[in-house]
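**Q** Need a 3D model of the sequence below.
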Amino acid sequence: MSHSRAVAALAGLFLTALPSFAEPVTPVLTRWAKEVTPQNVHPEYPRPQMTRGRWQNLNGQWDYALVDKDAPSPASYDGKILVPFPIEAPLSGVRKHPTDQQRLWYRRSFSVPAAWKGEHVLLHFGAVDWDAEVFVNGKRLGEHKGGYDGFSFDVTDALKPGENELKVGVYDPTNSGEQPVGKQDNDPHFIVYTATSGIWQTVWLEPVAKSYISDLAMTPDIDKSVLRLTVKAAGGNPPSSVKITVLDGAKTVAVMSGAANASLAIPIPKAHLWSPSDPHLYQLKVALQSGSVRSDAVESYFAMRKISLGKDAKGITRMFVNNQYLFEVGVLDQGFWPDGEYTAPTDGAMENDIATAKRLGFNMIRKHVKVEPERWYYWADRLGMLVWQDMPTAGHRTPESKTQFETELDRMVEGRGNHPSVIMWVLFNEGSDYDVPRLVDHVRALDPSRLIDNASGWNDHGVGDVIDTHNYTRPKAPAPEEHRAAVAGEFGGLGMLIPGHLWGDPKNNWGYGNMADSAAFGKGYAHLMHIAYGYQDDPGLSAAVYTQLTDVEIENSGLMTYDREIVKPDLHIAQLANRGEFPTEPKVTDIVATSETHPAEWRYTTTDHPAPANWFAPDFDDAGWKSAPAPFGNGGAQNTKWSDTPGDIWMRRTVTLPADLPATLMFSAYYDEDMEIYINGVLAASAPGFTSDYVAVPMTDAGRKAIVPGKNVLAVHCGQKGGGQFIDVGIIAPQSSPSVHK
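**A** Okay, the predicted model is just below:
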């Protein structure tokens, strides 16, 4: 397979909803893009677990400028940008990527409503990537470093009557810096994608009293039927108490008063538990008061649910939800959008991603090395989707970068820790790990109510709650341990190219294999899930995560196209497979077994010694070739290494066949890429492209007629242009085929 870089120049599309903006350049848009205007961009209150009725949304058109990173704020600006879309995104109206020598400046004006007079005004940012300085009317309010967490400033003392000027300066070196970046890259290619710089979540104002509720910390305890709640107060001497009201719909469940900044245990009798099949939420009202005088009030929600490890009836360590084992059928989600990059075009678009995963039959999403806006988790909470939350990856090349990583790790755990959907923290993904036992203990101390994955793929350090393996395409299962469950954190990645829904040149799009149509995709998907479900009992798999929910740029391995327009596999087959229901797979008889379980010797040569024109002839002298067991490949489950570089391999093997053979024969082959097979010098099969597992390849009539009783020569040629390499071949017969006598 060929893993080329995305082309730099892509087809241009004009967004009529943004007529004043420069024409963005993108190959595909989602259907929600046409709903976006400067007047209605992300109008929802952005913090659903701590809402206030009065607020002012600052999303919309801002001025922007790109200047030297050491230059002061500019006197003039380059144009308009639509906040909160990152400057690289088509929906921003700009689509530029700042270099590590530039700083991005934003500017807009705002007026504070007259009704807020005498109150304190807070300025909130959902997230800015990465290092942000904030000024109001020329007064520097402060600086925040962190690309995924929200932050606020009290702007009261900087305000003036009438219009106020807000400026934000942002420096974002992306992967040339030291901060956590996840899958962002200054040079997007292969499995890394277009970077996000600047403001990428909602910006808003809201009035509060001098003493106000700054945060809530909620932990359910279903075993004791209580919600543990801390109401954090800020802004001066906090009032003496908080009043808490819990509702289940219109019914009041509990009313309690207690101290601010203290952990309170609120009884929830006969708790209605939250689960993927029944995502029940309670409503919460919190008031901050001194005596009978109320200074602040917020509304929220929570759920009663428990995440833990336990032993099943066979004594296997499992992941439990509400004290019961639930096989977690998950899908990897990168959280990128063709029109918004890190920012979904609308709230409904975010909901649709989770709802589609639910409709496909998944009960879990692994949010891959990205932290989403709070409203994404709100939809996961409401729809009943378990979430494994990854920490965005970073290079960890210096002590400073480790400090920043750990600072943002703490903010992720604290900032998303109230959401019932989040059930596990994933600290590291495929390397970049350090001090893992220490960090597992640190996160455990921050949040003992959830599980911890110490490292998903590659490097396991023997700590945390799960042991997690990655394998493509078929899943592999580690053995569970006494105190750790076994999970397959990544597998799959089946590809299917759909013209009109691709990012750039189709030649640059890649996935593991290329499914011909929806039925073939569904069959391939069901086959992989069948393997995963088979690992439940042996060795004892607790969860399986398929890669991935959507295509992302040139990575064409999604269950949906990048524009979310097409679900690739047959929906019914995928739903059944995710429930563990599978069609009966046709049985076959091995005529010549592959080397998958019993390695067979082949004579072979590679590009270093190209084969002559008659290499496939029965009487060809292959005595000068090497001899080794198949499969041949590099970096996978091969028995013999093929090559470190792209090239070709030629293989020969003599097999003895009986006279009594079925009329219909096929090849069982796993190839990467462009395979041809000869029998006794006759071309018996030709298969372009590559596969990600063993597949049945039809045998030509000429090839079938060339088989003789006794000795037969199998000759195979396979090329390899880039990426993976693998080749193994056998002969099979469908069990229902009638036998013939030769």
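
**Q** CA only for contacts and neighbour counts going forward, please
**A** Will do.

**Q** Show the contacting residues for the spatially most central residue of the chain.
**A** Nearest to the mean C-alpha position of the chain, by Cα atoms, centre = their mean, lies residue 333 at 2.5 Å. Counting by Cα atoms under 8 Å, 6 or more residues apart in numbering, residue 333 touches 365-368, 547-550.

**Q** what separates it from residue 430, distance-wise?
**A** 16 Å (Cα to Cα, to the nearest Å).

**Q** sorry, back to before: residue 592: which of the contacts of residue 333 is nearest?
**A** Of all the contacts of residue 333, residue 592 sits closest to residue 547, with 32.6 Å by Cα to Cα.

**Q** and the end-to-end length of stretch 728-742?
**A** 27 Å.

**Q** That one: which residues count as buried?
**A** Buried positions in stretch 728-742, judged by neighbour count with 16 or more other Cα atoms under 10 Å: 728-734.

**Q** can you check stretch 268-278 too?
**A** Buried residues in stretch 268-278 (16+ other Cα under 10 Å): 268, 271-276.

**Q** which other residues reach it?
**A** Against stretch 268-278 from outside (Cα under 8 Å, 6+ apart): 222, 225-227, 253-254, 279-281, 303-305, 321-322, 363, 383-386, 420.

**Q** Following up with a second sequence; could you model it the same way so I can compare the two?
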Amino acid sequence: MRSIINLDGVWNAAEGTLKEVPSDFAHSVPVPGLLDMASPAFAEIGLQSTLREAFWVRREFDLDREPAPLSLLRIGKARYGTKVILNGVEIGEHRPNHTVGEFDLGGALRRGRNELLVRLGPWRDDEPTSVPDGRDIESYLAVPGIYDSVELVLADYPYIDVVKTAPDLDAGSVRVSARLRAGAEPAVFTLDAVVSEVSSGVERGTASSGQLALAPHETREVEFEVTLGSPRPWSPEDPFLYVLRLDTPADSRTVRFGMRSFTFDKASGHALLNGRRYPMRGSASAIFRFFEDPDRGDRPWDPAWVRKLHRRFKAMHWNTIRYAIGFPPAFWYDIADEEGLLVIDEFPLFYIYLADDAPAVEAALALDPSVRSYGLRSITAGQARTTEPARTEWPAALTADALETEFSEWVEGHCNHPSVVMWSSNCEGRSPETGVLVERIRKLDPQRRPWGDGWNPPPTDSDPYVAHWYLQWNAAMRGEPTGLGMLSGMRKSAIGYPLGGAPEELLPHLRTPNKDFDGVPVNTGGNAVFLEEYGWLWLTRDGKPTRLTEPVYESLEGWPVATADQRRYTRARLTAAETEFFRCNRTLAGLLLFCALTSSHDRVSTADAFTDLDSLDYEPHFLEYVRDAFAPVALMVDVWNRELAGGVFHEVPVTAINDLPDDWSGELAVRVRDAGTGTVISEQRRAIRIPALGQERVYFGLTTVIPDGEHQIVAELTDGDGYSVRSLRDVRVVSG
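**A** This next block holds a predicted model:
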């Protein structure tokens, strides 16, 4: 039967040429890991350098038995370009940088001592233009290494190559698809299946393929169903897992899966989990950007740290995480399955229109004020300046044909994870090639998950329109203030207008409320809208603006930004208010704040809100305000103007929402308090009931004339069980 030998650990490393194996492996490096973890350290690592043409890593291991009829080396993920040599025999190359490289060791493996050599390219720009290299225009380091586990698989024929599961909650069964391979001899056998609960080990169902006959070297797909009776659905609230075991007379394979369904419904604009509306709330984890963090260390490969990270995500009331612009190590997906997070799985392609000089910026702005120009530091009327040249356009060599192999490996490798509910072909790109590719690859996923396709139109009605909406950046580029006032005029507008793209291209795919925001928004037209990014307010962990947020903080009016603590407070309050706005409009299937995990250094473009990577503590202002904005039962003070007229009575509208499947009852209080002393000037309370997955709109007519000065309007929802969430607005009351 199959046996697996793990080859992770400390390997030897060296730098040298592409063709010659170095004579001296004087460095050591962890596998999985990156080569910036080598000891002693390599110079100029992660940057283009003339010091080497290639890196080489070596591992010796002992095999205490004769090699099996089928001996495979599996390298989880490695970059850039992988070549394998075993015992002096060149085995082969795996050019993709983000999927499993599988190498048939043939007769090169032997009993006793074996020497394994792996050659890696030193820099992403050395890759052929037809190979995705994971480039990210908001990142500058590209550190090579074997960044996922390495294992030796010893098996016999008939061999179980690929297993895919498709749960059917209505039928109480799971459809199993298995790719089987015969060896040099014909094989007559049955493929047997057993499904058990992971937590208890209790067997829940069995099935058999019936008798199969494979000719020599034949590969065949086999499908059949296993009935489970009354299965327990998987969800973020109850991440219940099953394990499928498949057996041939000579091989055995297990995969975990969950019984769940997921779709986007065009008619309602909602995401549906297990057949019920499920509002998605979350953020993103940009693992490749985190790779360049100077304090990263070995954390991405520490299961305890990664589990804690996902629990910290859930502590923010997030039920969804986007693995953005790159795949983390495989065990991250296992942890997402176990902890209960929906995952948007995004291929690392990030190519976007960029302007490279001031005239181009001005021309782009004249055509479309929302177009992004990276490197832009400031823009005023008639003037723009950039700090670095741009990389533009979708590479002509990245065709559907060129990408198909790696996309196939990706989808077939990740398709059993119940946490993965959506694929994303790229970030913010526009190319007909990905649309062609999505339709080819969709059939490889038996669960037919929806796809995002960058800034292309949604491929089908069942796919969402993916929006990136950065209000602050757009305003800063136009030389306008970037406070909350920009939301005042947007309450009746389409939700989902993305950064970049002309309106005439996008309007057919958007959803708009067909009533005033003061009424009940009803979705009309277009695909479901998934707000995948917003929040352009990033600060480094020491509280400094990033290179992309400097213009925003320079243009903020009425908000304190002089010190690190003030900027953190401002970020938290603005992010919370914007989150409330998007959620309470109720036209979105989901929304993800960018970004929950990324990097922090002087050249960084985006940043997360952690203050310490060991403790994974959130910045206190962020935790206090943003967490409430993502609560399943939440609210919004619908006041956006910084100044209110003095000497008059005011009405305060409050919208309360409920993402839970049951009605929620409690109390809604609205207070006006002096911003300096905290003295409550006015307070009103009302009982409130918010229907399941619904919304309530309440108006508070203040019975007190608020005196001139700085004040806060605070709305709070509470119940008898200690639940409490707030929404706050800072206002300045001015008479005359």
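
**Q** Now render the buried residues of stretch 728-742 of the first structure as a markdown table, adding secondary structure.
**A** Converted to a markdown table, these look like this (DSSP: H, G, I helix; E, B strand; the rest coil):
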| residue | secondary structure |
| --- | --- |
| 728 | strand |
| 729 | strand |
| 730 | strand |
| 731 | strand |
| 732 | strand |
| 733 | strand |
| 734 | strand |
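
**Q** Quick one: those residues as a markdown table, columns for distance to residue 655 of the first structure too.
**A** Formatted as a markdown table, these follow (distance: Cα to Cα, whole Å):
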| residue | distance to residue 655 of the first structure |
| --- | --- |
| 728 | 15 |
| 729 | 12 |
| 730 | 10 |
| 731 | 10 |
| 732 | 13 |
| 733 | 16 |
| 734 | 20 |
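
**Q** The stretch 301-450 of the second structure: strands as residue ranges?
**A** Along the stretch 301-450 of the second structure, counting by DSSP state E, counting those that start in this stretch, strands occupy 320-323, 342-346, 376-380, 383-386, 420-424.

**Q** deepest of those, which one?
**A** Using mean count of other Cα atoms under 10 Å, the stretch among the strands of the stretch 301-450 of the second structure with the largest mean neighbour count is strand 320-323, at a mean of 27.

**Q** and the residue mapped onto residue 148 of the first structure from the second structure, what does it touch?
**A** By TM-score structural alignment, residue 148 of the first structure lines up with residue 98 in the second structure. Applying Cα under 8 Å, 6+ apart to residue 98 of the second structure gives the contacts 77-79, 326-327, 406, 410.

**Q** ok, of those residues, which one's closest to residue 583 of the second structure?
**A** Distance to residue 583 of the second structure across the contacts of residue 98 of the second structure (Cα to Cα) is lowest for residue 326, with 27.1 Å.

**Q** So what does that closest one match up with in the first structure?
**A** In the first structure, residue 326 of the second structure lines up with residue 370, judged by TM-score structural alignment.

**Q** Give me the buried subset of the contacts of residue 98 of the second structure.
**A** 77-79, 326-327, 406, 410.

**Q** and those as JSON lines, adding distance to residue 728 of the second structure?
**A** As requested, those are arranged in JSON lines below (distance: Cα to Cα, whole Å):
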{"residue": "77", "distance to residue 728 of the second structure": "46"}
{"residue": "78", "distance to residue 728 of the second structure": "47"}
{"residue": "79", "distance to residue 728 of the second structure": "47"}
{"residue": "326", "distance to residue 728 of the second structure": "36"}
{"residue": "327", "distance to residue 728 of the second structure": "37"}
{"residue": "406", "distance to residue 728 of the second structure": "47"}
{"residue": "410", "distance to residue 728 of the second structure": "44"}
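
**Q** For those, work out which two are farthest apart.
**A** The farthest-apart pair in these, when distances are taken by Cα to Cα, is 79 and 410, at 15.1 Å.

**Q** Quick one: the strands in the stretch 451-600 of the first structure, in order.
**A** 451-453, 466-470, 485-492, 541-547, 588-592.

**Q** what's near enough to touch whichever residue in the first structure pairs up with residue 275 of the second structure?
**A** Aligned counterpart of residue 275 of the second structure in the first structure: residue 323 (TM-score structural alignment). Taking Cα under 8 Å, 6+ apart, we find residue 323 of the first structure in contact with 306-308, 310.

**Q** same question, residue 157 of the second structure
**A** By Cα under 8 Å, 6+ apart, the contact set of residue 157 of the second structure is 69-70, 181-183, 250-251.

**Q** all strands of the stretch 1-150 of the first structure, in order?
**A** Going by DSSP E, counting those that start in this stretch, the stretch 1-150 of the first structure shows strands at 56-57, 60-68, 79-83, 102-111, 120-125, 128-129, 131-136, 139-145.

**Q** Ok, which of the ones you listed comes nearest residue 667 of the first structure?
**A** strand 128-129 (52.0 Å).

**Q** Average offset of the closest one relative to the second structure?
**A** After superposition onto the second structure, the average distance of strand 128-129 of the first structure to its aligned residues comes to 1.1 Å, using mean Cα distance after the TM-score superposition for the first structure.

**Q** residue range for that strand in the second structure?
**A** Counting by TM-score structural alignment, strand 128-129 of the first structure sits on residues 78-79 of the second structure.

**Q** Map residue 583 of the second structure onto the first structure.
**A** Match for residue 583 of the second structure (TM-score structural alignment): residue 533.

**Q** ditto for residue 179 of the second structure
**A** That one, residue 179 of the second structure, aligns with residue 232 by TM-score structural alignment.

**Q** Tell me the first helix or strand C-terminal of the helix or strand hosting its match.
**A** Under the criterion of DSSP states H and E, residue 232 of the first structure resides in strand 226-234. Next helix or strand after strand 226-234 of the first structure toward the C-terminus (DSSP H and E): strand 241-248.

**Q** Can you list the helices and strands that that following strand packs against?
**A** strand 251-258, strand 282-290 (3 or more Cα pairs under 8 Å, 6 or more residues apart in numbering; DSSP states H and E).

**Q** Would you mind finding the most buried of those strands?
**A** strand 282-290 (a mean of 20).

**Q** What is the burial count for residue 99 of the first structure?
**A** Residues near residue 99 of the first structure, counting by other Cα atoms under 10 Å, number 18.

**Q** That one touches residue 173, doesn't it?
**A** Yes. Between residue 99 of the first structure and residue 173 there is a contact at 6.6 Å, judged by Cα atoms under 8 Å.
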